[in-house]
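> Here is a sequence with its predicted model. Questions after.
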Amino acid sequence: MRRLWAALTFYTALPLGRLGRLQFEGIAAWLPAVGLLLGGILTLAALLLQIFPPPVRAALLVALWVLLTGGLHLDGVADTADGLAVNVPKSFADTERPAVNGLSRRLQVMRDSHTGAYGVLALVLVLLLKFAALSSLQVWPLLLLVPAWGRWGQLLAIALYPYLRDQGSARFLKDSTSLPGSLWPGTLLLLAITGGVGWAGLLAWQPLLLWTLGSALGALAVGHWLYRQLGGHTGDTYGATVEWSEAIALLWGSLIGPS
């Protein structure tokens, strides 16, 4: 319970009190559960905001989404985009010095607290995609699942790929996450809740299965693509993985009509 509380304290901006001495090691395993809680809050808000036109409701939901996380992952989107914008002359698969220097320069740019033009563009794009998808979303139970599948993508990135910095604010996440022990609890919980949405008749099984497959593959693809670009992950790319995975899940959801 303390580890779950620690995960909520670390990953959200919810006004939570202290529950004894919090244990932050291994909190990445709770990422899908954190996403389900955030999704539940967003789904309830979406139902309460039905009095507004779809674009207004979408804008309010995006704003609430940012407030719930304190913009933690959006900062990663901007920093990752700025780092990827650095020109690297050689592939990271090579062992030549230009590639090493290029990676070092990218990591240096990502650590810089100033946001560059590419970072701003990435922020605008991801928020615009979320807004557009929410404006078109007709099956609101999916909103319960979107933040969870986005954080499942982050859990995969933490567990599967190397961490690029010797020290960093997210280094402890990698060091305290193991395969397969850290993956299966959250994955089973997420699959169970997703199945519960279908069992309760909130969404027909065929579109739910297709959406789940698309969201899972999207989350996996984002983490893998960032790994291929950088040779590993950092705390910034963990955040970027969440945001882009959520955007992909929402885009898939916008294609589904009410059953």
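Arrived safely, thanks for sending.
> okay, CA-based contacts and neighbour counts for the rest of this
Noted.
> Now do the helices in the stretch 1-150 of the chain.
2-11, 31-48, 54-69, 72-84, 97-111, 117-136, 142-160 (DSSP state H, counting those that start in this stretch).
> any idea which of those helices is most buried?
Across those, the average number of neighbours (mean count of other Cα atoms under 10 Å) peaks for helix 142-160, which reaches a mean of 27.
> Tell me what angle that helix forms with helix 31-48.
Comparing the axes of helix 142-160 and helix 31-48 via axes from the mean of the first three to the mean of the last three Cα atoms, to 10 degrees yields an angle of 160 degrees.
> helices or strands next to helix 142-160 in the packing?
Secondary-structure packing of helix 142-160 (3 or more Cα pairs under 8 Å, 6 or more residues apart in numbering; DSSP states H and E): helix 31-48, helix 171-175, helix 184-199, helix 205-230, helix 235-253.
> putting a second one here so we can go through both:
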Amino acid sequence: MPRTAPHQHWNGFLSAIGLLTILPVPASFFTRDYDVKTQSLATLYYPVVGAIIGAILFSVVWLSSDVFPIAVQAALVLFLWSLLTGGLHLDGLADSIDAFSAGHKDKSRILTIFKDPQSGPMAVTGLILVLLIKFTAIQTLLQGKHFVFVIVFIPTLARILASYYMASTAYVRKQGIASGINSEAYKANFLIALSLCFCVWTIHFSFVHALVSAFVLSAVYYAWRQVWLTRIGGYTGDCVGGLIEIIEVITCLALVTVH
């Protein structure tokens, strides 16, 4: 694999920031330095973006701990969590729910639904339930001694799995934000990152809890991947966003059991 210059990694990092968050990236970057190589390298930095999101969320909790009760803090964390991503992943989840429920296994219809900006009742219901679960989980986790760890860990793990998903699955559109990505060469990096997450989880809690949680998360990941492989033969950006939201929710629930 050809060597990658430092400035290309920097461009990949900026690309990940610009694509996954509302944090400011110079507008000129996407017209000057945004190419296929940058798109591919960006996937390496998705987990870093997740850690940055987690660090910002923890900062909000730390600064507001003496000002607001836990319920208000949980609401602030959830609000900022959604705001920092520009609602991108929630939108992906909503589109995925609509495509799954109304697509009827018709690939062209499913892809059309993915591009439809409107959300149906199933999607709205799904989003409400996901946000409700996140809110109650955050409220519970705020009372635990491991909150610093979990609030950074959750968005990071979700984006590692999302990166691995993109590296190991075909993109179905000829045009789109992921159309130029070929990150097959990075699969080993993401597997190493997942192994490190497992080790850190074991250190903070227990091997058994980490193992059971890893099994559940793996089952959810492979089920999600298989659904879209069967229906559209790969993934779209909405599939990635939906996966991130689902992994975050499942991880929240797993960590609540040992808060």
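Everything's here; your move. None of these values were measured; they are calculated from a predicted model.
> And the helices and strands packed on helix 142-160 of structure 1: which comes nearest residue 117 of structure 1?
Nearest of those to residue 117 of structure 1, taken as Cα to Cα: helix 235-253 at 16.3 Å.
> Just tell me the aligned range of the closest one in structure 2.
Per the alignment by TM-score structural alignment, helix 235-253 of structure 1 matches residues 237-255 in structure 2.
> Residue 181 of structure 1 versus residue 195 of structure 1, what's the distance?
Counting by Cα to Cα, to the nearest Å, the separation of residue 195 of structure 1 from residue 181 of structure 1 is 22 Å.
> before we move on, back to that, save the helices of the stretch 1-150 of structure 1 as CSV, and put in distance to residue 220 of structure 1 too.
CSV is the format used below for these (distance: least, Cα to Cα, whole Å):
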stretch, distance to residue 220 of structure 1
helix 2-11, 20
helix 31-48, 14
helix 54-69, 22
helix 72-84, 17
helix 97-111, 22
helix 117-136, 18
helix 142-160, 6
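> for the ones you listed, which one sits closest to residue 173 of structure 1?
Residue 173 of structure 1 lies closest to helix 142-160 among the helices of the stretch 1-150 of structure 1, at 7.0 Å (Cα to Cα).
> which bit of structure 2 covers the closest one?
Going by TM-score structural alignment: helix 142-160 of structure 1 matches residues 150-168.
> Have a look at how far, on average, the matching stretch is from structure 1.
Its matched residues in structure 1 lie on average 1.0 Å from stretch 150-168 of structure 2 after superposition (mean Cα distance after the TM-score superposition for structure 1).
> I'd assumed residue 25 was in contact with residue 14 of structure 2.
Yes - here residue 14 of structure 2 reaches residue 25: they are 6.7 Å apart, a contact under Cα atoms under 8 Å.
> And the match of helix 235-253 of structure 1 against structure 1, how far off on average?
Comparison of stretch 237-255 of structure 2 with structure 1 after fitting gives an average deviation of 0.7 Å (mean Cα distance after the TM-score superposition for structure 1).
> contact partners of that stretch?
Identification of contacts with stretch 237-255 of structure 2 by Cα atoms under 8 Å, 6 or more residues apart in numbering yields 88-96, 114, 130, 133-134, 137-138, 141, 150, 154-155, 157-159, 161-162, 165-166, 177-178, 213, 217, 220-221, 224, 228.
> now swap in stretch 88-101 of structure 2 and tell me
Applying Cα under 8 Å, 6+ apart, the external contacts of stretch 88-101 of structure 2 come out as 20, 82, 110-111, 113-116, 119-120, 122-124, 126-127, 237-245.
> whereabouts in structure 1 does it align?
Against structure 1, stretch 88-101 of structure 2 falls on residues 72-85 (TM-score structural alignment).
> How far off centre is the matching stretch?
How far stretch 72-85 of structure 1 lies from its chain's middle: 13 Å, per Cα atoms, centre = their mean, to the nearest Å.
> again, but for stretch 188-203 of structure 1
The mean C-alpha position of stretch 188-203 of structure 1 is separated from the chain mean by 20 Å, Cα atoms, centre = their mean.
> if we look at that stretch, which residues are touching it?
Residues outside stretch 188-203 of structure 1 that contact it (Cα under 8 Å, 6+ apart): 32-33, 36, 139, 141, 145, 148-149, 204-205, 208, 212, 258-259.
> at 10 Å what do you get?
When contacts are defined by Cα atoms under 10 Å, 6 or more residues apart in numbering, stretch 188-203 of structure 1 is touched by residues 30, 32-33, 35-36, 139-142, 144-145, 148-149, 152, 184, 186, 204-209, 212, 256-259.
> neighbours of residue 53 of structure 1, just the number please.
10 (other Cα atoms under 10 Å).
> OK, contacts around the counterpart of residue 31 of structure 1 in structure 2?
Under the alignment (TM-score structural alignment), residue 31 of structure 1 pairs with residue 46 in structure 2. Going by Cα under 10 Å, 6+ apart, residue 46 of structure 2 touches 12-13, 15-17, 19-20, 52, 155-163.
> Help me confirm that residue 56 of structure 2 comes into contact with residue 76.
No - counting by Cα atoms under 10 Å, residue 56 of structure 2 sits too far from residue 76 to count as a contact (11.7 Å).
> picking up where we left off before, compare residue 195 and residue 181 of structure 1 (neighbour count), which wins?
Taking other Cα under 10 Å, residue 195 of structure 1 and residue 181 do not tie; residue 195 has more neighbours (15 against 11).
> Please report how far the more buried one lies from residue 24 of structure 1.
From residue 195 of structure 1 across to residue 24 of structure 1, the span is 30 Å (Cα to Cα).
> And residue 156 of structure 1, by the same measure?
Separation of residue 156 of structure 1 from residue 24 of structure 1 (Cα to Cα) stands at 18 Å.
> on that earlier part again, looking at the helices and strands packed on helix 142-160 of structure 1, which is buried most?
Most buried of those, by mean neighbour count (mean count of other Cα under 10 Å): helix 235-253, with a mean of 27.
> and the angle from that one to helix 205-230?
150 degrees.
> Okay, and residue 256 of structure 1 sits in which element?
Assessed by DSSP states H and E, residue 256 of structure 1 sits outside every helix and strand.
> correct me, but it touches residue 141?
No - in this structure, residue 256 of structure 1 is not within contact of residue 141 by Cα under 10 Å, at 11.5 Å.
> More neighbours: which of these two?
residue 141 (21 against 18).
> surely that one meets residue 36?
No - using Cα under 10 Å, residue 141 of structure 1 is not in contact with residue 36; the gap is 11.4 Å.
> shared neighbours of those two, anything?
Here residue 141 of structure 1 and residue 36 have residue 42 as joint contacts, going by Cα under 10 Å, 6+ apart.
> residues touching the corresponding residue of structure 2 for residue 15 of structure 1, list them.
Using TM-score structural alignment, the partner of residue 15 of structure 1 in structure 2 is residue 24. Applying Cα under 10 Å, 6+ apart, we find residue 24 of structure 2 in contact with 14, 17-18.
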